[in-house]
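Asker: predicted structure and sequence below. I'll ask about it afterward.
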Amino acid sequence: MQGNDLATILAWVLLWAVVIGTATLFLLRALRRASVLVQICLVVVATVAVLVAGMVSAFNAMFISARDLEVMWYILAMASVVAVSLSLMLGAGVSRNAARLVDAARRLGRGETLETADNQQKAAPAMTSELAGLAQELEASSRRLAESREREAAIETARRELVSWISHDLRTPLASMRAMTEALEDGMASDVSAYYRKIIGQTEQMTAMVNDLLELSKIQAGSLQLRAEPLDLYDLVSDALSDVAPLAAKRGITLDGGGDRECMAVADGPSVARALRNVLLNAIIYSKPHTDVHVTVGRDDGHAVVAVQDRCGGIPADDLPHLFETGWQKDPARGSAAGLQGSYSGAGIGLSMVAGIVKAHGGRVSVENVDGGCRFALSLPAGGGTAANNVQGGTS
């Protein structure tokens, strides 16, 4: 074959490739919404067409015999059939897997849980790496959505129970206030001043509950404003012990405080004092009468820690993870035995608020069973640094 003949053949092949390739691109653009099977077959047919056009140009340039030309046509026909058949098989597999993924996405949209990747691999043909990766992502999304739905259901249940318990806790003092005001109105009260004192006490009780709810809503919304400054936790604990001392004396509970005389922390004083008071109230309410509540202040791993140990007899291990959940309570009537109302009387918001306040400070709260009771530990960032001002905190 002469050099001119070779150049001619290559020129014709290039021309056919450009023409067929351009036509194929236009067709692919027109059929971009068609099935992947159609698009794969179109690409294969275009490739075979370029090959046939090139071979025909070569045959004409080489002037081969009719018999040889017939043989070459048979070879090209067989190669074309095999190529198209393989493209159909490949396209069908890809199309089938794509349809499976579409069905999986549709079921995911309906809220169904998809099978695990292992079960999918056993029940279906192997996919390409890209489609297999997509299937795994769909399965992971299905799992995350299922977990999200479970959390949403748990939150909704807790919300309903919280509303129910708060309604119950508000109904009791309101009924008592109504009865006392009717007695005052009818002139049936033997000790008018005592009735007034009781009404004021009931009002303060409901005010405290509403304040707790407002504080908790700020914590959960992430809008709790904290003005952090260096403060001595020992002094804060001493003030909290003084506040709850009358209640402890009424139940025969001995309050025992101790630890580091000077334990600095960077925190918002009013909110931490509220959290400490709630933990102490919880310890007093659930401790057995005529026992003791032990409070210690110290340091641990660079944090200032306040620990409150009561004599409640312990908490079931299955209940420990739920203590800081909003609205959770083991016994719907808890607190009634002590004749007490407030943060821990049934609304189930006291410990949740404690956890929210501590977490908003960048600290952590924990509880564990100890001999004869349980131990709550509030860990806060230790002092020594520059105080942060107007820190916005919240819980997720």
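Answerer: Right, received. Where do you want to start?
Asker: from now on I want contacts and neighbour counts done on CA atoms only, so please keep to that.
Answerer: Fine.
Asker: how distant is the longest helix anywhere in the chain from the center of its chain?
Answerer: Ranked by number of residues, the top helix in the chain under DSSP state H is helix 129-185. Chain-centre distance of helix 129-185: 15 Å, with CA atoms, centre = their mean, to the nearest Å.
Asker: now the helix or strand following that helix: buried residues?
Answerer: Counting by DSSP states H and E, the element after helix 129-185 in chain order, helix or strand, is helix 192-221. Buried positions in helix 192-221, judged by neighbour count with 16 or more other CA atoms under 10 Å: 195, 198-199, 202, 205-206, 209-210, 212-213, 215-216, 218-220.
Asker: so which elements touch helix 192-221?
Answerer: helix 129-185, helix 350-360 (3 or more CA pairs under 8 Å, 6 or more residues apart in numbering; DSSP states H and E).
Asker: and here's the other structure:
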Amino acid sequence: MRDILLTFLMALGCSLVVAGAGLLVLRGPLRGRSVTAHIVVLLLVTVLGVLAGILGAAMEMFISDHDLHVLLIVVAAAATVSLGAGLWAGRRLARASMWADEAREQERQAEARRRELVAWVSHDLRTPLAGLRAMAEALDDGVVADPETVAEYHRRISAETDRMAGLVDDLFELSRISAGALRLTLSAVPLGEIVSDAIASAEPLAAAAHVRIAAAPSGWPVVDGSVPELSRVVDNLLRNAIRYTPPDGTVTVTGGAADGEGWLAVTDTCGGIAEGDLPRVFDVAFRGTPARTPTGSAGGGLGLAIVRGLVDAHHGDVSAENLDGGCRFVVRLPLSGSDRPGRAGTGRPGAPATAG
């Protein structure tokens, strides 16, 4: 019994010395290091503790060199397996922790965007509603009686109602994109026809703003896409360009095919976008600096966010860049099988076809 107790105490003492040294390492040089490093050090402390205990017990027991070598070989084999398993588990835990951190950061960013969107939409709904209420009360109370003013009030009520309906429509479209509920019916879409229809729809808005729209006469590719969604993309880009282009300015629409992709570029003469705003122009409810905010009735800050969501759903890409005196939005989409290189008009966004 006395020999057993002495052997135990010897092994315990040696193991405690190693464990103490390991704790000092964990609390010192390894503070703030990765999960993998901590797991490996803990396993090393365990293995070295066992090894120290064996060596201490062997000194007390005076076992043969052969038996000691056998014990050391067993410990080495177990240590190899333990360290390998610990390294594998540590890397998995580190990867899972990184993914969890990224997910939490994305959730925080999404929540911040949702709060920002609610704030913007609340403002955009509250302001026209207050105006509508005031005009309706003026008409009901007979404060406004002359036919010309009554007609003007009716016109303004109709315009504000249309704007609010458009905002609600944008919110619905954005919710479909965000929820992953957007289902596209892809087909071969002539991009020139989409652009032609969008320009015809935007002409009254451009005329009211004294802005000219110019489009390339030819060279339009055929892309894989869904007609309603691509129509909305082009329409949103055109209306955004018209809104920010000063009177007597020009909005130019060009297109072509390059590197297996069809592209569409909408160029305006807005004076450019602040460099700090360029990475955020496609964010929900982002309207830019006050210097870029248009006078008069602005949009809800959702149009470009919808453009990015719809283009992403088509496995395409959209970007914005500054030019001399204005900016350009470029949409790139996969070419249709019938419009691969050699069959379509060619060109690059940096060298657009001549505008008509």
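Answerer: Right, received. Where do you want to start? This one's a predicted model, so the numbers in the text were calculated from it and none came from an experiment.
Asker: packing partners of the longest helix of the first structure?
Answerer: Contacts defined by 3+ CA pairs under 8 Å, 6+ apart place helix 129-185 of the first structure against helix 66-109, helix 117-123, helix 192-221.
Asker: now the angle between helix 129-185 and the longest one, please.
Answerer: Relative orientation of helix 66-109 of the first structure with respect to helix 129-185: 10 degrees, computed using axes from the mean of the first three to the mean of the last three CA atoms, to 10 degrees.
Asker: pull the distance from helix 66-109 of the first structure to the chain's centre.
Answerer: 45 Å.
Asker: quick one on the thing from earlier: now the longest helix of the first structure and helix 192-221, what's the angle there?
Answerer: Taking the same axes, to 10 degrees, one finds helix 129-185 of the first structure and helix 192-221 inclined to each other by 170 degrees.
Asker: after superposition, how close is helix 129-185 of the first structure to the second structure?
Answerer: The superposed helix 129-185 of the first structure is, by mean CA distance after the TM-score superposition for the first structure, a mean 2.0 Å from where its aligned residues fall in the second structure.
Asker: ok, back up a step: any chance of the helices and strands packed on helix 129-185 of the first structure in CSV, plus distance to Ser167 of the first structure?
Answerer: Output for these, formatted as CSV (distance: least, CA to CA, whole Å):
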stretch, distance to Ser167 of the first structure
helix 66-109, 37
helix 117-123, 47
helix 192-221, 11
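Asker: which residue lines up with Pro316 of the first structure in the second structure?
Answerer: Taking TM-score structural alignment, Pro316 of the first structure has Ala274 as its aligned residue in the second structure.
Asker: can I assume its match sits in a helix?
Answerer: No. If the criterion is DSSP: H, G, I helix; E, B strand; the rest coil, then Ala274 of the second structure is coil and not within a helix.
Asker: what about it, distance to Pro290 of the second structure?
Answerer: Separation of Ala274 of the second structure from Pro290 of the second structure (CA to CA, to the nearest Å) stands at 11 Å.
Asker: who has more neighbours out of the two?
Answerer: Per other CA atoms under 10 Å, whichever of Ala274 of the second structure and Pro290 has more neighbours is Ala274, with 13 against 8.
Asker: what about the more buried one, distance to Pro128 of the second structure?
Answerer: In terms of CA to CA, Ala274 of the second structure sits 29 Å off from Pro128 of the second structure.
Asker: counterpart of Leu214 of the first structure over in the second structure?
Answerer: Checking TM-score structural alignment: Leu214 of the first structure goes with Phe172.
Asker: give me the distance between that match and Leu117 of the second structure.
Answerer: Per CA to CA, Phe172 of the second structure is found 13 Å from Leu117 of the second structure.
Asker: can you get me a residue count around the closest residue to Glu325 of the first structure other than its chain neighbours?
Answerer: Once flanking residues are discounted, Glu325 of the first structure sits nearest to Ser352: 5.5 Å by CA to CA, 6 or more residues apart in numbering. For Ser352 of the first structure, the count of nearby residues is 21 (other CA under 10 Å).
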